[in-house]
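K.L.:
one predicted model, sequence on top.
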Amino acid sequence: MKNLLLCITLGLGLLGLVGLGLTHAVEAEFYITKITSPENLQIAPGETALLNITLKNLRPNFALYLKASLDPDDTTPIDALGPATIWVTKKAKQAQESQQYFGAVLQGEEVGIAFKIYAKPGAEEKVYQVPLVLTWKNEKLQDVTQTICVGILIKGKPTLQIAGVETDPIEIRAGDNNVKLKITIQNIGEAEAKNVKAKLLLDEIKTKTFKPSYSKSDQAFIGKLSKDQTQEATFYIDINQTAKPGKYKLPIEITYEENNNNNSYKTIKTIELLVEPKPYFTITKTKTKPEKAYPGNDVILYLTIKNIGHEKAENVDLRIVRDASQPFTFDTRSDYIGTLNPKEEGTALIKFNIDKNALAKEYNLKIIVRATGDSEIGDTNVYTQTLKAPIKVEEGGGESRIKYALIVLVVAIMIAILGKRFIKTKE
C-alpha cells in the first residue's frame, strides 16, 4: 500500500491544519480533530508533557486493530516516555498485543490517543514535525499505514554562563593598574539572548581590593548571543597597592532578554582571580646631619624605608632623581640597601650640598626604589616605586651666622675698650 505523508503545523494556541495520509482507494483515513495538550503545543527542553490527540475516520471503510506509533524512527528530539506504540480502542485505552479483538473504527467515529512525551535537553528552539504512524487492517485484513505529522514547538530559553577568564598581564599583583580582564560568556540555552550586559560588582568585595580603572570600565555590552555562541566581555581594573596575595572571588551580574519577547533575566556569576605577592615600600623616617639644614650646608640624609608588601625584596637600592629646580648638588645620589623581608626596614645614606642662595622652604626629593622579587619562589620581576622625601631648608645659612657672631664679638670688644677709656678719663 502506497503511503503519502502530509505534515501539519499547529500554531501556538490554535489547532491548525492536520496532515493526512491520502490514498486513492476508500480505505479508512484519519484526521486529527483535536489536540488538548500540551498547552499551545509547546514544550521546553528537558521537560515532559502529555500529548492528547483525537482522531476521526472520515472515509467509508473501517479500520481494525488500529495502532499508533510516535516517531518510531526517532527523527525528532521529542520522544515518548514509555511505549512508543500503543493499541487504540474506542475508549482510548492502552491494550496488549495479545488481545484478540479490537472494535472497528467506523466512518465518522473518533478515538483518542495519549502519549507522555519528553523533549531532549539542548534541543534547538523550533517547531518539530513529529511523525504519528497509524497502522490497521482493512476489511480484507490487509495492512494499511498512514503517517500524520504533528507540529510541536520546542520553546527554550537562553541560559548564560562563564566559559573562560583571561587577564593581561597573566600574573597580576598588588598595585597593578589597567589590568585587562577578558571574560568569555556562553549561551548554553536553547534560545537566543538579546541586550546582553555584564557588570563587575566590585563594591561588594569587602576588602576593596579592586576598583574600575576608569569610568564604566567595570561594564560591558555584548548584544546578542545565539544558542552555543560565545562572546568576550572586556573590563579594566586597578588592584590596591597593599592587596594581600591569594584568590579573590569577583561577582559578575549578567542581564539579558529573550529575543522573541520581553522576558528579562538577571543572574550573578562568580569568577576567581589570583593576586600574586609583591614587595611594596614606604618611607618611615628621614633624618639629616646637621639636624637643621641651612643654605650653604653640606648635608647627609638618612632615609629609612620599610617593606610593607607581602613578598621579600632582594637587591633593594634607592636613587635620587635630580630636579634642576631644587637647590641641591649631590655627592652621592644612590645607595644599596640589600634584602628586605616583609615588615623589615633598611636605611640609605645620601650626601648633598645646599646652594648658598637657596630659599628657605620644604622641598620634596623624588626617590626611585628598585628591587627584584623573591628568587626563592621564582619571582624574577624587577619592581620600581616612586617615593617622596621632604627636606626643609632653614632661614639663613652657616656662613652668615659666623659672620654675625664675629660682628657681635667685635662690637662687644669695642664697647669694652671704649668703656675702659671713658672710666680712665673720668679719673
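P.N.:
Yep, that arrived.

K.L.:
contacts, neighbours, all on C-alpha from now
P.N.:
Fine.

K.L.:
now do Leu134 against Leu51, distance only.
P.N.:
16 Å (CA to CA, to the nearest Å).

K.L.:
Glu166 too?
P.N.:
Applying CA to CA to Glu166 and Leu51 gives a distance of 47 Å.

K.L.:
neighbour-wise, which of the two wins?
P.N.:
Leu51 (19 against 14; other CA atoms under 10 Å).

K.L.:
host element of the more buried one?
P.N.:
Assigned by DSSP states H and E, Leu51 belongs to strand 48-57.

K.L.:
and that strand, what does it pack onto?
P.N.:
If contacts are counted by 3 or more CA pairs under 8 Å, 6 or more residues apart in numbering; DSSP states H and E, strand 48-57 sits against strand 30-37, strand 110-119.

K.L.:
in JSON lines: those, plus mean neighbour count.
P.N.:
Output for the helices and strands packed on strand 48-57, formatted as JSON lines (neighbours: other CA atoms under 10 Å):
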{"stretch": "strand 30-37", "mean neighbour count": "18"}
{"stretch": "strand 110-119", "mean neighbour count": "20"}
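
K.L.:
you'd agree Lys388 is up against Val369?
P.N.:
No. Assessed by CA atoms under 8 Å, Lys388 is found out of contact with Val369, at 10.5 Å.

K.L.:
any shared contact partners between the two?
P.N.:
Here Lys388 and Val369 have no joint contacts, going by CA atoms under 8 Å, 6 or more residues apart in numbering.

K.L.:
what residues are up against the residue nearest the centre of the chain?
P.N.:
Closest residue to the average C-alpha location of the chain: Ile183 at 4.7 Å, with CA atoms, centre = their mean. For Ile183, the contacting residues are Ile162, Ala163, Gly164, Val165, Glu166, Glu232, Ala233, Thr234, by CA under 8 Å, 6+ apart.

K.L.:
tell me the helix or strand right after the stretch of helix or strand the fourth one belongs to.
P.N.:
When secondary structure is defined by DSSP H and E, Val165 falls within strand 160-168. In the C-terminal direction, the helix or strand that comes right after strand 160-168 (DSSP H and E) is strand 172-173.

K.L.:
that next one packs against which elements?
P.N.:
Using 3+ CA pairs under 8 Å, 6+ apart, strand 172-173 is in contact with strand 264-276.

K.L.:
got the angle for the strand it packs on vs strand 160-168?
P.N.:
Interaxial angle, strand 264-276 versus strand 160-168 (axes from the mean of the first three to the mean of the last three CA atoms, to 10 degrees): 30 degrees.

K.L.:
got a list of contacts for strand 264-276?
P.N.:
161-162, 165, 171-174, 243-258.

K.L.:
filter the residues you listed down to the buried ones, ChimeraX style.
P.N.:
In ChimeraX, this line selects whichever of those come out buried by 16 or more other CA atoms under 10 Å:
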select :161,162,172,173,174,243,244,245,248,250,251,252,254,255,256,257,258
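
K.L.:
try this one side by side with the last:
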Amino acid sequence: MAGTGNSVVVGEVGPDEPQTATFEFQLNDSIRPGTYEIPFEVTYEYTPLIRYGGDETEWIDRDQREIVTVPLVVRPQVRLEVERVDQTDLVPGSVGTYTFQVRNTGTETASEVGLRIAVDNTSVFVGGRGAEGSTTSVFIERLRPGDSQTITVTAGAYPETTNGTYLVSVTPRYQTASGRTSLPTNNGSV
C-alpha cells in the first residue's frame, strides 16, 4: 500500500453532525486479502470554555491531535490473464488453430469460467465457418489462484482475406465462491 500524505479539510463539525472525508488508496497487486488498520492523523480545534464578563466574551480554544485507525478491507478477487501460446500462420483459404493460456493471477477461485473469443473482421473466423464464425465460446469448470488452462480453438481465413494481422479478443465471465458473477469485460486481446 502506498500513502500519499494528502490532507482533507472537512470544515466545522457540530454535535450529531458528522462530516465525511474521502481518500483514495492505490494498492499493489501483491497485497493479500484481509483487513488492514490504516492510521490517520486527525487535528482539530475546539472550544472547551467560554468566559462571559462585562462587554467581552473570551473564547478559550484548544488544538487537539489524535491518531485514529480505520479498517481497510481487501477482498479476495479473481484476476484472469490471457496470453497467446501458439498460432498457425494462416494463408487465405486455410484453417488452423489458435492456442492461448488463461491464468488466474488473483486470490480467489473462478468457477464456471466462460470465455468468448471473437474476431473483429469478417475475413477471418474462430470456431467455425459461417455467420457465427466471428465468435466462439469455451468453458472452464474452475481456475484456482495460480492455476492456468491452455485452450485451442479453430481459426481460419476465407479465400478473399487480405494478408495482415487480425485482432482476437477474449472476454471472460465467471462466478466466485461468494456467488458473485463477473461483469463481462474485455480482459485483453491476444
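P.N.:
Cool, got the structure. Predicted model, so just to flag it, every value in this text is computed and none were measured.

K.L.:
any idea what the TM-score comes out to?
P.N.:
Put the two chains on top of each other and the TM-score (TM-score structural alignment, normalised by the length of structure 2) is 0.71; 170 aligned residues with a CA RMSD of 3.1 Å.

K.L.:
follow-up on the earlier one: just want to know which of Lys388 and Val369 of structure 1 has more residues nearby.
P.N.:
When Lys388 of structure 1 and Val369 are compared for neighbours, Val369 comes out ahead with 22 against 14, by other CA under 10 Å.

K.L.:
the more buried one maps to what in structure 2?
P.N.:
When structure 2 is aligned by TM-score structural alignment, Val369 of structure 1 is paired with Pro172.

K.L.:
what is the host helix or strand of its match packed up against?
P.N.:
Taking DSSP H and E as the criterion, Pro172 of structure 2 maps to strand 168-175. Strand 168-175 of structure 2 is packed against strand 110-119, with contacts defined by 3+ CA pairs under 8 Å, 6+ apart.

K.L.:
which is the next helix or strand following the strand it packs on?
P.N.:
Next helix or strand after strand 110-119 of structure 2 toward the C-terminus (DSSP H and E): strand 124-126.

K.L.:
quick check: Ser94 of structure 2 vs Val190 of structure 2, distance?
P.N.:
Remark: distance between Ser94 of structure 2 and Val190 of structure 2 (CA to CA) = 20 Å.

K.L.:
without its sequence neighbours, what residue ends up closest to the match of Val369 of structure 1?
P.N.:
Leu115 (4.5 Å; CA to CA, 6 or more residues apart in numbering).

K.L.:
what's the match for that neighbour in structure 1?
P.N.:
Leu115 of structure 2 maps onto Leu318 in structure 1, by TM-score structural alignment.

K.L.:
I'd like to know how far its match sits from Lys420 of structure 1.
P.N.:
Distance from Leu318 of structure 1 to Lys420 of structure 1, by CA to CA: 62 Å.

K.L.:
what about those two, which has more around it?
P.N.:
Leu318 (25 against 11).

K.L.:
give me the neighbour count for the closest residue to Thr372 of structure 1 other than its chain neighbours.
P.N.:
Leaving aside its sequence neighbours, Thr372 of structure 1 sits nearest to Val382 (CA to CA, 6+ apart; 4.5 Å). By the criterion of other CA under 10 Å, Val382 of structure 1 has 12 neighbours.

K.L.:
return the residue of structure 2 aligned against Val382 of structure 1.
P.N.:
In structure 2, Val382 of structure 1 lands on Thr181 (TM-score structural alignment).

K.L.:
sorry, back to before: between the helices and strands packed on strand 48-57 of structure 1, which one is nearest to Leu6 of structure 1?
P.N.:
If you check each of these against Leu6 of structure 1 by CA to CA, strand 30-37 wins as the nearest, at 11.2 Å.

K.L.:
residue boundaries of the helices in the stretch 301-427 of structure 1?
P.N.:
398-426 (DSSP state H, counting those that start in this stretch).

K.L.:
what's the local residue count around Tyr158 of structure 2?
P.N.:
17.

K.L.:
sorry, slip of the keys, the one I care about is Thr48 of structure 1.
P.N.:
Thr48 of structure 1 has 18 neighbouring residues, counting by other CA under 10 Å.

K.L.:
surely it is in contact with Lys116?
P.N.:
Yes. Shown here, Thr48 of structure 1 and Lys116 form a contact pair, counting by CA under 8 Å, at 7.0 Å.

K.L.:
okay, the helices and strands packed on strand 48-57 of structure 1 in JSON lines with distance to Asn364 of structure 1 next?
P.N.:
Supplementary listing: those in JSON lines, determined by distance: least, CA to CA, whole Å:
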{"stretch": "strand 30-37", "distance to Asn364 of structure 1": "82"}
{"stretch": "strand 110-119", "distance to Asn364 of structure 1": "74"}
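
K.L.:
got the contact list for Ser182 of structure 2?
P.N.:
Arg173, Tyr174, Gln175.

K.L.:
so how far is Asp29 of structure 2 from it?
P.N.:
Taking CA to CA, one finds Ser182 of structure 2 at 19 Å from Asp29 of structure 2.

K.L.:
again with Val78 of structure 2
P.N.:
12 Å.

K.L.:
name the residues contacting each of the two.
P.N.:
With CA under 8 Å, 6+ apart, Val78 of structure 2 and Asp29 have no common neighbours.

K.L.:
and these two? which has more neighbours close in?
P.N.:
Just comparing Val78 of structure 2 and Asp29: by other CA under 10 Å the higher neighbour count belongs to Val78, 21 against 10.

K.L.:
now do the SS call for the more buried one.
P.N.:
Classification of Val78 of structure 2 using DSSP: H, G, I helix; E, B strand; the rest coil returns coil.

K.L.:
next, the contact list for it, please.
P.N.:
By CA under 8 Å, 6+ apart, the neighbours of Val78 of structure 2 are Asn104, Thr105, Gly106, Thr107, Glu108, Thr109, Ala110, Pro145, Thr176.

K.L.:
what about the fourth one, how many residues nearby?
P.N.:
The local packing count at Thr107 of structure 2 equals 18, with neighbours defined by other CA under 10 Å.

K.L.:
ok, it touching Ser30?
P.N.:
No. Counting by CA under 8 Å, Thr107 of structure 2 does not reach Ser30; the two are 9.5 Å apart.
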